[in-house]
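[1] pasting the sequence and the predicted model now:
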Amino acid sequence: MYQRQEIFNIIELFTSQKLINFYTKIFENLDLSILPDKIPSKYGPNGYSQHALFRAFIVMKCEKFAKITDLKDFLENNLIIAHLCGFNILKPLPSYSVFQRFIKKLSNSYLKEIMKNQVNILKEL
């Protein structure tokens, strides 16, 4: 427990508090209940959280990255942001192909539902 806390203290030195607060607020108000978090695998281990991958693509858009490789580099250099997305930073982050496969398989209907839910949340605020 103390080791993990020290890791976060060290990581926070490299990422601005303003950026941490920005993504914390976004992810706190993001309703991903329509998107299944884990997709069971018949042949191998369960993959990464679908919610974490989705949040990572929100980071990609907010940071205006054009390529998945830029996102991957950003998350590797800002592990606190990767943690806020929902990744276990003590394990390797997803590879380029994991991100690419996720975005190709993500149904447009999920995006529409998530956007609709977000609009409803904003109406309540």
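    Perfect, thanks for sending it.

[2] make it CA atoms for all contacts and neighbour counts henceforth
    Will do.

[3] the helices in the protein, which residues?
    With DSSP state H, the ranges of helices along the chain come out as 2-12, 17-28, 50-62, 68-77, 79-85, 96-105, 108-124.

[4] what's the most buried one of those helices?
    Mean neighbour counts were taken over those using mean count of other Cα atoms under 10 Å, and the top value, a mean of 21, falls to helix 79-85.

[5] against that first model, consider the following:
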Amino acid sequence: MQEWKRYALVVCAAVCGTAAACLVLVAVFMDLEAADRLGSVMGAVAGLAGLAVSVWALAGSRHLSVEARDGAVASGGHVGRVISGHRNEAASPPATPLHSPPASSIVRASGAGSTAAAGDIGEIITGDGNRS
């Protein structure tokens, strides 16, 4: 877990524990009606905070769109080997991709023999009657 996430988790747990202790103290030393009103307000604030965090997380997430047409190959990640065409022979093992992070959120390939990937591509063999 990243350090800032661990810190945020500890702070959130501390705030929630403090709020629960305050509600218990209000219920014991004041009255149950005041604790009920305070709990309602705190619940509404917590709900709005949760909504804000959800919207923030959705806005920061990347959606990947992958589209391949007419005999093309498209991948949302890394590709070790792509072989397209007729009568191709591949004797060697596929190349190992470098695993760099995806560079784009949209990957499109159209047309026979075309290839597109959001990550690394180790090897592409296109055409007819190739040997590798």
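    Alright, I've got the coordinates. Computed from a prediction, not measured in an experiment: that's the story for all the values here.

[6] tm score of chain vs chain?
    The TM-score (TM-score structural alignment, normalised by the length of the first structure) is 0.24; 47 aligned residues with a Cα RMSD of 4.4 Å.

[7] can you pull the buried residues of the longest helix seen in the second structure?
    With secondary structure taken from DSSP H, the second structure has its longest helix at helix 32-60. Of the residues in helix 32-60 of the second structure, A35, L38, G39 count as buried by neighbour count, 16 or more other Cα atoms under 10 Å.

[8] relative to V11 of the second structure, which of those residues is nearest.
    Nearest to V11 of the second structure among those: G39, at 19.8 Å, using Cα to Cα.

[9] what residues are up against the closest one?
    For G39 of the second structure, the contacting residues are L23, by Cα atoms under 8 Å, 6 or more residues apart in numbering.

[10] picking up where we left off before, closest to A49 of the second structure out of the buried residues of helix 32-60 of the second structure?
    G39 (15.1 Å).

[11] near C16 of the second structure, how many other residues are there?
    The local packing of C16 of the second structure (other Cα atoms under 10 Å) involves 13 other residues.

[12] follow-up on the earlier one: now the element after the longest helix of the second structure, going C-ward?
    Next in sequence after helix 32-60 of the second structure, counting helices and strands by DSSP states H and E, comes strand 65-69.

[13] and that following strand, what does it pack onto?
    With contacts taken as 3 or more Cα pairs under 8 Å, 6 or more residues apart in numbering; DSSP states H and E, strand 65-69 of the second structure sits against strand 73-75, strand 106-110.

[14] now, of those strands, which is deepest in the fold?
    Looking across those with neighbours counted as mean count of other Cα under 10 Å, the highest average goes to strand 73-75: a mean of 21.

[15] so V82 of the second structure sits in a helix?
    No. Remark: V82 of the second structure does not belong to a helix; assigned using DSSP: H, G, I helix; E, B strand; the rest coil, it is strand.

[16] and it, how many neighbours does it have?
    Taking other Cα under 10 Å as the definition, V82 of the second structure ends up with a neighbour count of 17.
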